[in-house]
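1. Quick check, what structure comes out for this input:
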Amino acid sequence: HDIDVPIMDDMFVDRGRSRRKAQEITNLHRYRVELYYVVLDMQLQEINSHFNETNTELLLCLTCLSPNDLFSAFNKQKLLRLAQLYPNEFSTIDIMVLGTQLDTYILDMRTSGEFSKLKDIGDHAKRMVETKRHNVDPLVYLLITLALTLPVATASVERAFSAMNILKNRLRSRMGE
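-> Presented below is the predicted three-dimensional model:
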């Protein structure tokens, strides 16, 4: 394919500038600073614009439900905060009860062989129903089901707004004719 692969320790030669005005930098420095870091900054800005503080908090709370490595990401305070983000589903009393349910739940999950090999929240919810744990810890199960429906609900709303934008654009173009 005849692709020139630069030697990273060699000096970079900018073909568009005179050699007297050019800075002396290595190929490694140029690719790292002028290309790689710039692309990383652009990606970070894009991610930051998509995930505001509330969305980031929500995602961090959701990771606490992951059954990986015997629920190593479990954090009771973050899960209680997640419940507070759903005031229509969890009353103040429900959140207090959820706190005690979470204590027994995590102890049972970490000591139970049935839940030790689970990989994702979906499998976890299925296993809770199979073992009737959804009746023992109903508020924890509600939290898990809310976590499972969130991506679907978000995608549905985004699709609806996208469809509305398409319709608005078509209407605008017809009005202009």
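2. From now on I want contacts and neighbour counts done on CA atoms only, so please keep to that.
-> Fine.
3. What separation is there between Asn135 and Met128?
-> Counting by C-alpha to C-alpha, to the nearest Å, the gap from Asn135 to Met128 is 9 Å.
4. do Asn169 as well
-> Distance, Asn169 to Met128, by C-alpha to C-alpha: 47 Å.
5. higher neighbour count, the two?
-> When Asn169 and Met128 are compared on other C-alpha atoms under 10 Å, the one with more neighbours turns out to be Met128, at 18 against 12.
6. Was I right to think Asn68 contacts Asp120?
-> Yes. Judged on C-alpha atoms under 8 Å, Asn68 makes contact with Asp120 at a distance of 7.0 Å.
7. Now show me the structure for the sequence below, then we'll compare the two:
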Amino acid sequence: MKSNEVFSGLHDIGELAKKMIQMKYHITYDLVYLLVELALVLPVATATVKRSFSVMKFIKTDLRNNIGDNFLTNALAFYVEKDIFASVENEEILQRFQAMGPRRCQLPATGKKK
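-> Presented below is the predicted three-dimensional model:
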């Protein structure tokens, strides 16, 4: 690739990946392209893992140290995606929970109407 002038003006690895696809070199040099792809994805994946462990520190305290995997996964999902869950109205959650099956009593309405 050093001898090819098309690749001489590239400034970062993202441009290299785009140029390889344009020139169809991602088919010819598939292992090289996989390494370039890995180099592009690795920082994002590492940040996601670090964020998950940081969140786990808040969820899994000494008092809740023996919680099961299913509960921990659900709690982490709620904590990480709290912006999405903040947009869901409490009334919708209560209605869905009540509709899941018979309850000993009806849950009270929150009083907020849309």
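8. if we can go back for a sec, out of Asn68 and Asp120 of the first structure, which sits in the busier spot?
-> Neighbours were counted for Asn68 of the first structure and for Asp120 using other C-alpha under 10 Å; Asn68 has more, 18 against 12.
9. which non-adjacent residue is nearest that one?
-> Using C-alpha to C-alpha, 6 or more residues apart in numbering and skipping the chain neighbours, the partner closest in space to Asn68 of the first structure is Lys119 (5.5 Å).
10. Count residues in the vicinity of Ile47 of the first structure, would you?
-> Neighbour count for Ile47 of the first structure, taken as other C-alpha under 10 Å: 11.
11. Could you say which helix or strand holds the residue nearest in space to the middle of the first structure?
-> Closest to where the C-alpha atoms of the first structure average out (C-alpha atoms, centre = their mean) is Leu59, at 5.2 Å. Leu59 of the first structure belongs to helix 53-63 when assigned by DSSP states H and E.
12. how distant is that helix from the center of its chain?
-> How far helix 53-63 of the first structure lies from its chain's middle: 7 Å, per C-alpha atoms, centre = their mean, to the nearest Å.
13. For the residue nearest to Asn68 of the first structure, grab the count of nearby residues.
-> Residues within reach of Lys119 of the first structure, counting by other C-alpha under 10 Å, total 15.
14. So what does it match up with in the second structure?
-> Residue pairing (TM-score structural alignment): Lys119 of the first structure is matched to His11 of the second structure.
15. Can you point out the helix or strand that includes Ala39 of the second structure?
-> Ala39 of the second structure is part of helix 30-59 when elements are defined by DSSP H and E.
16. I should have written His29 of the first structure there, sorry.
-> Here His29 of the first structure is assigned to helix 27-29, by DSSP H and E.
17. now Ser17 of the second structure: how far from Met56 of the second structure?
-> Careful, residue 17 of the second structure is Ala and not Ser. 35 Å.
18. and Leu82 of the first structure, what pairs with it in the second structure?
-> Matched across to the second structure, Leu82 of the first structure finds no residue, judged by TM-score structural alignment.
19. can I assume Leu82 of the first structure is in contact with Cys61?
-> Yes. Contact criterion C-alpha under 8 Å: Leu82 of the first structure and Cys61 qualify, at 5.8 Å.
20. Lovely, talk soon.
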